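**Student:** Provided below for reference: sequence and predicted model.
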Amino acid sequence: MPWQTPILSSSSSLRSLLNATKSLPQIAQIHQHLAACGLYADPSVATKLLQLYADAGDLPSALRLFAVIPSPSVFAWTPILALLSRSSLHRRCLSSYRSMRFAAVAPDGYVFPLVLRSAASAHGQSRHLAAFHAEAFKFAAEAVLSVTSALIDAYSKAGDLTSARRAFDVAGARDLLSWNCIIAAHASVGLLKEALALLDFMISDGCDPDLVTWNTLMDGYCRAGRFAEARAILHQLARPNEISWTTVIVGYARCGNHEASLEIFSRMMHAGSVLPDLDTLSCAAASCRHVADVSAGRAVHAYGVKTNDVGAFYGSAGAALLLLYAGGSRTAAARSVFELMDPTDVVTWNAVVQGLALCGRRLAALEHFRAMMSRGIGWNHATLSNLLPLCDLKHGEEVHAHVIKHGNGGCIVTEMNALIDMYARSGCIRAARRVFSSMDGKDVATWNTMISGFGSHGLGEQAIELVTRMVQLGFKPNAMTLTSALMACAQCGLVDEGIELFGTMPREFRFSPGEEHYACAVDMLARAGQFTEAGRLAGKMPTARVWGAMLASCRTHQNVEFGRMAFEELVRLEPGNPGNYVTMSNIYARADRWNDAVRVRGMMEREELMKKPSGHSWIEVA
């Protein structure tokens, strides 16, 4: 039997009915009944009905009702502001607040948290936080605990930690929420020492930390790469929730340690006290993809489908699963996942394009891009990032033309960088240079890509000139800039220029040269026949990668003596790498030193390096 509106015989029965109503059909039926009876002319009744529409998320109905309320009070404005803020309509929320103030309605402690959240979230609006703070002080709302917490949170999201701390310090009273907000403000930007000091003050102030506090600190530790401390907190929690587990799982995955991420996920599953949510499952699926563990990925897949809404699960984890299966040559499974994902979502198509690339099906990936375009699905920078590395010059020009035609005024920087790389890789350095020169907004990656392109085409002098221009225009070279420039110098024999860059760039721009830079410099010196200098430089960064570059150069130049020196270092550093033995044996063989070649082969046999180890699975997922 359909729900019926009862006869409202008194104001008490009306309030009781409004308090019990939740669903939109009921709200609309009551609204109609009140309008017919003329009962919602009372502003308090209309305001309560407005609150019901806002709580149900019906913005159009809420706005229509609000428009007919004469002289709405702050109690009528509050649900409108709350719904706009909750719906991420932050600019509209701020505009409505200004309309409220223009109508001379005084805000209260319930209004300011909503406005502050929107000011911190709306692009370009955080500069108005100080003005809202001043208004909160003017209307004596600053002393309200919820407003204090909102101020701390808003300032920290806007990157103004000094103002966040000032708002906290001047607060007349503090509760658990305000303590958690100020601790999170410091932990989220890596100020863990300060966050831990605040934790001590919090405890001494008589406020006991809760699970939110510990989760916040774990997140801070993970962002700082201090996973031992994060895991220690996780182990000490009597009842960690899904956020506790997910914080550490995602933290490991974010820094690329997917094995550890899956280990924590496996522990969570075996503990059985908390069920993983969609974010956790999506992260686990992505980690399975990165470690190429199809078996564990299938377990995550089965569990996710079993315990979640299928559409929601594939919307969250589908892309990672598709790439996992494609990378493992499980094309049928990858296609099944694709068919269950949202066909109107660009993420779905990006995943299938990248998945086909992993399977080596370049032309099929390009065909799917065309199908995506024919269906009117908008591409994004990830689409081109996945697609352009697959393109030869013909297909790359086709994609470029499509971008110019449908790109709403041009590409973003990452897409232009991908185009530069595509043209340079395809042998068309002039087209790459044209794209580079046409860009209004360049980033450091743009300069690095063009420098690398010049180097790959033997245009070392142009690459060095570009480094100089980059610095003159105020761009700060980074580690990748140095790598690209050193490779250009190595390929073009510009040893003096390369050594000067190697010595001055890290010092001037304050980054430490890594093993990839030493490997490039060693290769550059060895290519020029300067093996003594190359060996001396390799000794300053004695890693397998650097000595491996030395050995490879010795093979190219057939330098037996320095090759033997590099090989001995590599045997000490990575005795289980058969490639080093093969390279040294070949160097000896080409020099007609057959006894030495046989001796090196014998070393491989003694180390049992000629047998390929079998794969194994090491993770269980419940």
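**Tutor:** Yep, that arrived. Residues are numbered from 1 along each chain as shown.
**Student:** every contact and neighbour count from this point should use C-alpha atoms.
**Tutor:** OK.
**Student:** now do the contacts for the closest residue to residue 247 other than its chain neighbours.
**Tutor:** In space, and not counting its chain neighbours, residue 247 is closest to residue 219: 5.9 Å by C-alpha to C-alpha, 6 or more residues apart in numbering. By C-alpha atoms under 8 Å, 6 or more residues apart in numbering, residue 219 lies in contact with 187-188, 230, 247-248, 251.
**Student:** can you pick the most crowded of those residues?
**Tutor:** residue 251 (27 neighbours; other C-alpha atoms under 10 Å).
**Student:** got the buried residues for stretch 169-180?
**Tutor:** By 16 or more other C-alpha atoms under 10 Å, the buried positions in stretch 169-180 come out as 171, 174, 176-180.
**Student:** alright, now check it against this:
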Amino acid sequence: MPHRDSVAWNAMITAYSQLGFRQESLFLFGRMRIAGAQPDHFTLTASLTACAGSSELLYGAKVHALVYVLGYQCHTAVNNSLIDMYGKCLSPTSADKVFEEMGVRNEVSWCSLLFAHVNCSQIDAANEVFNAMPERVTVAWNIMIAGCARHGEVQSCLRLFKEMRASSCEPDQWTLSSLMNSCSESLELQYGFVVHACIIKSGWELAAESKNSILTFYAKLCCQDDAVKMVESFEMLTPVTWNAIIDAYMKSGDTEKALLAFQRVPEKNIISWTTIISGLARYGQGEQALIYFVDMLRNSIRPDDLSLGAVLHACSCLAALGHGKMIHGCVITYGFQACVYVGNGLINMYAKCGDITGSGHAFDEISGKDLVSWNAMLFGLGMHSRANEAFELLEEMVACGAKPDRVTFIGLLMTCSHLGLLEKGQALFKLMETKYGLGREIDHLSCMIDMLGRGGHLLEAKELVKENPGTSTLEALLGVCAAHEEAEIGIISGESLKNLEPMKEMGYVMLSNLYCASGKWKEAEMVRKAMAVNGVKKEPGCSWVEEVVAKVKSSQADGKVECLATPPSSWLSWS
């Protein structure tokens, strides 16, 4: 074009933004400024939308400054775009400030501010905004219900839904899908059935959003038959539907069908790839998860925090340090090293791969550590017998304002158990209840039984099991009895465990070993026969060897050796 006026620039910037090419849209906005064309309110709203979609908070703040320079600070549409941008860039305080300075507000202003707080998980602040709204439109109700659903607060969602029905607002497919998602998050089967019935009664059962949420619900609660029926009922498959189908098969444990569905997806997005990678890692197919991650990169799909977290979990399961380091390279390349979720995955990966120093470096790089970060580092230190460092980290954690939870104490008690720190472990066992008000759960009790048994206090361990009977506590007691060759207590525990878990190999194997250790060969043979009759098989032992230049190999007790994956250096390259 010989002359590009504001209308031409606006058309291009808006088109790129709406098509999802946000960086290109912002690039055009920069070129427009260099060319000397004057931005108007259409230009500003389009560029702010691009900033919101790409989470460019710094760029958005610069555009906000330009709003004042150009005199558009009183323009309602521009202010609404600013609130939306700050909300999507996780800066609710800035959104509040823009809203307070607005002279004229409309429904979009209120809903944008409401979303800003919900998006940042500030439910209490969102409730204040919601209660102050002059008129609660359907979108506002949907935002609140979706926010509560994200946190699994099914009771709050149902209360809001009931209030919405009592008002003049009619629920739509978004309302009902959010309501169904709340049932998925809370794992409430009966509530899900009720909501499904509401969807059918309201006539929204054919809407794609409703069907996707119903499918996700049945898949997450492992209702395989209902999930399959939903899959068969789909006529037109959207990208969201394909992802829901893949997720449904993965959650039901049918990885083969999930992979077949994945291959049929016409346009695979980051969610499709992440669902496959995380599913494979979850079902112990770490090497396949790595292969699909590589394929994702080769298809020019930029990884996000969830996909990186999933592939790091795969590396942890494989104990493949070389592969994990290469994924760490991806993390740095794509700028996720400060992301809490990815950082937590790195801590766990390095710890399980034997590199506790790497765990420490990953821990230090996380700027806003959450409770999972502290717990992951505590577990890592315990795993590597660094008890003193673990106890120092606990003190630092408390000093930073993080409150230890049940998982924290499981890690600490395991550390004490493995290192024979009985007195320290007993003190922590009491401290979790007296100081932090945490109830003693089965995992804590199992750690204590293991700790007492390792220290030779088998009678005390037996009494603790007697007070807290269950599969986990019996397994812990049986384990220490086997280690100390304490046949009398061990045989009683083994028989009880075998009766409680007749299809689990541990009770049979350890009981048989105890009978052998005490010279009761006939009883040992009877246990082995009972194991064969019940169809219980012992899994062969498996060890991992990672060759620096060649491959990761799995060596099993039956002599079988499998090559699992080629080294990542050959397939990870950066552009």
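**Tutor:** That came through, no problem. Not measured: the values here are computed from a predicted model.
**Student:** quick one, strands of the first structure?
**Tutor:** In the first structure, no strands are defined using DSSP state E.
**Student:** for it, longest helix please?
**Tutor:** helix 310-327 (DSSP state H).
**Student:** residues near the equivalent of residue 160 of the second structure over in the first structure, how many?
**Tutor:** Mapped onto the first structure by TM-score structural alignment, residue 160 of the second structure lines up with residue 132. Residue 132 of the first structure has 16 neighbouring residues, counting by other C-alpha under 10 Å.
**Student:** do the same with residue 75 of the first structure
**Tutor:** As a burial measure, residue 75 of the first structure scores 18 neighbours (other C-alpha under 10 Å).
**Student:** just give the closest residue to residue 541 of the second structure, not the sequence neighbours.
**Tutor:** residue 557 (5.0 Å).
**Student:** surely that neighbour meets residue 544?
**Tutor:** No. With contact defined as C-alpha atoms under 8 Å, residue 557 of the second structure does not count as touching residue 544 (11.6 Å).
**Student:** looking at the two, which is more packed in?
**Tutor:** Higher neighbour count among residue 557 of the second structure and residue 544: residue 544, with 16 against 11, using other C-alpha under 10 Å.
**Student:** show me what contacts that one?
**Tutor:** Going by C-alpha under 8 Å, 6+ apart, the list of residues near residue 544 of the second structure reads 318-319, 552-555.
**Student:** quick revisit: show me the contacts for the match of residue 160 of the second structure.
**Tutor:** Contacts of residue 132 of the first structure (C-alpha under 8 Å, 6+ apart): 112, 115-116.
**Student:** now residue 583 of the first structure
**Tutor:** Residue 583 of the first structure touches 551-552, 555, counting by C-alpha under 8 Å, 6+ apart.
**Student:** still on that earlier bit, tabulate the contacts of residue 219 of the first structure (a markdown table), appending distance to residue 327 of the first structure.
**Tutor:** Below are the contacts of residue 219 of the first structure laid out as a markdown table (distance: C-alpha to C-alpha, whole Å):
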| residue | distance to residue 327 of the first structure |
| --- | --- |
| 187 | 37 |
| 188 | 34 |
| 230 | 32 |
| 247 | 27 |
| 248 | 26 |
| 251 | 24 |
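**Student:** can you tell me which of those comes closest to residue 586 of the first structure?
**Tutor:** Residue 586 of the first structure lies nearest to residue 251 out of these, by C-alpha to C-alpha, at 44.5 Å.
**Student:** distance of whatever residue of the second structure lines up with that closest one from residue 271 of the second structure?
**Tutor:** Using TM-score structural alignment, the partner of residue 251 of the first structure in the second structure is residue 279. Per C-alpha to C-alpha, to the nearest Å, residue 279 of the second structure is found 12 Å from residue 271 of the second structure.
**Student:** residue 487 is in contact with residue 463 of the first structure, correct?
**Tutor:** No. Residue 463 of the first structure lies out of contact with residue 487 (C-alpha under 8 Å); the separation is 9.9 Å.
**Student:** who touches both of the two?
**Tutor:** 452, 455.
**Student:** how close does the residue nearest to residue 541 of the second structure sit to residue 514 of the second structure?
**Tutor:** On the measure of C-alpha to C-alpha, residue 557 of the second structure and residue 514 of the second structure end up 21 Å apart.
**Student:** residue 505 of the second structure now?
**Tutor:** In terms of C-alpha to C-alpha, residue 505 of the second structure sits 14 Å off from residue 514 of the second structure.
**Student:** cool, residue 243 of the second structure as well?
**Tutor:** 50 Å.
**Student:** then residue 156 of the second structure?
**Tutor:** For residue 156 of the second structure relative to residue 514 of the second structure (C-alpha to C-alpha), the value is 53 Å.
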